[in-house]
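1. Need coordinates for the below:
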Amino acid sequence: MARILLAEDDDSLRGFLARALERAGFEVQACADGEEAVQHLEHPWDLLLTDIVMPGMDGIEVARQAAARDPSLRIMFITGFAAVALSAQDRAPAGAKVLSKPVHLRDLVAEVEKMMAA
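-> Next comes the predicted model:
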C-alpha cells in the first residue's frame, strides 16, 4: 500500500482528498499546513501531495525539504492559482507534477495512480 503525505490548509478539501485517496487504497497522513507536514518527513513516504499556497511554509518549501531527505520521493502540487502553478514548475524539485484546482477527485486519484506506477 502506497503512503501519501498530504498538506492542504483548507479543512474541507483536505478531508475530501484524504477520504478519496484512502478509498482508492492509499494510506494517507493529512496535515493542515507545511510546518505540520515537515514534522512527518522522518517517516518513509511514496508521494508528497501538497497545496502550493499555504500560510507559513508553502508547498514548494515542503517539497524541497522532502526531496532533500528522499530524492526518490514523488511530488505532486495542487493549486488554485494559475500563475503560481506556472512559477512552481521553475522552483519545484525535478519531476514534480502540478494540478490546478478545482480538480475532480476521480482525476486526482487517477493522477496519483499514474505517478505511483511510474
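
2. From now on I want contacts and neighbour counts done on CA atoms only, so please keep to that.
-> Fine.

3. Quick one: the helices in this structure, in order.
-> 11-23, 34-39, 59-69, 82-91, 105-117 (DSSP state H).

4. among those helices, which is the most enclosed?
-> Among the helices of the chain, ranked by average contacts under mean count of other C-alpha atoms under 10 Å, first place goes to helix 59-69 (a mean of 20).

5. list the helices and strands that helix packs on?
-> Other elements packing on helix 59-69 under the criterion 3 or more C-alpha pairs under 8 Å, 6 or more residues apart in numbering; DSSP states H and E are helix 34-39, strand 47-51.

6. Mind listing residues that contact that helix?
-> Identification of contacts with helix 59-69 by C-alpha atoms under 8 Å, 6 or more residues apart in numbering yields 7, 34-35, 37-38, 41, 48, 50-53, 73, 75, 77, 88, 91-93.

7. next up, for comparison:
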Amino acid sequence: MTADHSPKSDSPRILLAEDEEAMRTYLARALTNAGYEVRAVDRGTEAIPLLESERFDLLLSDIVMPEMDGIELAQCCAEISPHTRVMFITGFAAVSLRASREQPEAKVLSKPFHLRDLVLEVERVFEEQAEASL
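-> Next up, the predicted model:
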C-alpha cells in the first residue's frame, strides 16, 4: 500500500511510515501541501525496500507499528541510508522516551499534534541538515 504524493522532483523527499490509514493520508497531504515529495507506507517492512532503492532526506515514522516498529526501522535506515534523517511520531509518551534513548539523533513528536507543528519540525530538521553541511 504505497502512496506517492509528488509535487516536484527537486523537493526534499520524505518516507512516511504510519500504520493508521487516516493519519497516514492526513500527514502525507499536509507535507505535500508544504512542498515536500512524500512516499507513504503502512508498515516498516514496506519501507525497507524503498530505502534500499530510492533516496530519501527524511524518514518520518510512527513508533508503534505491526511487523517492525519505528525504532527497528530507524536502525535499519541508519545502515541502509545513513544520510537519511529520522523523525518519530507517537501517541505513547513512554515509547517516545525509549526512542530518544535508543535513537538520540531522532526528533520525537507526540500525538496529538497540529499539522502546523509537524511541518515546522520537519522544516527544522532540514534547516539543521543544511547548517551541518556548510
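
8. on that earlier part again, could the helices and strands packed on helix 59-69 of structure 1 be laid out in a markdown table, adding distance to Ala67 of structure 1?
-> Formatted as a markdown table, those follow (distance: least, C-alpha to C-alpha, whole Å):
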| stretch | distance to Ala67 of structure 1 |
| --- | --- |
| helix 34-39 | 11 |
| strand 47-51 | 9 |
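
9. and the gap between the residue positioned nearest the centre of structure 1 and Glu111 of structure 1?
-> Centrality entry for structure 1: nearest residue to the mean C-alpha point is Leu49, 1.1 Å, by C-alpha atoms, centre = their mean. Applying C-alpha to C-alpha, to the nearest Å, one obtains 11 Å for the distance of Leu49 of structure 1 from Glu111 of structure 1.

10. try Ser87 of structure 1
-> Counting by C-alpha to C-alpha, the gap from Ser87 of structure 1 to Glu111 of structure 1 is 21 Å.

11. for Asp46 of structure 1, same thing?
-> Distance, Asp46 of structure 1 to Glu111 of structure 1, by C-alpha to C-alpha: 14 Å.

12. Now check Ala2 of structure 1 against structure 2: what is it aligned to?
-> Counting by TM-score structural alignment, Ala2 of structure 1 lines up with Pro12 in structure 2.
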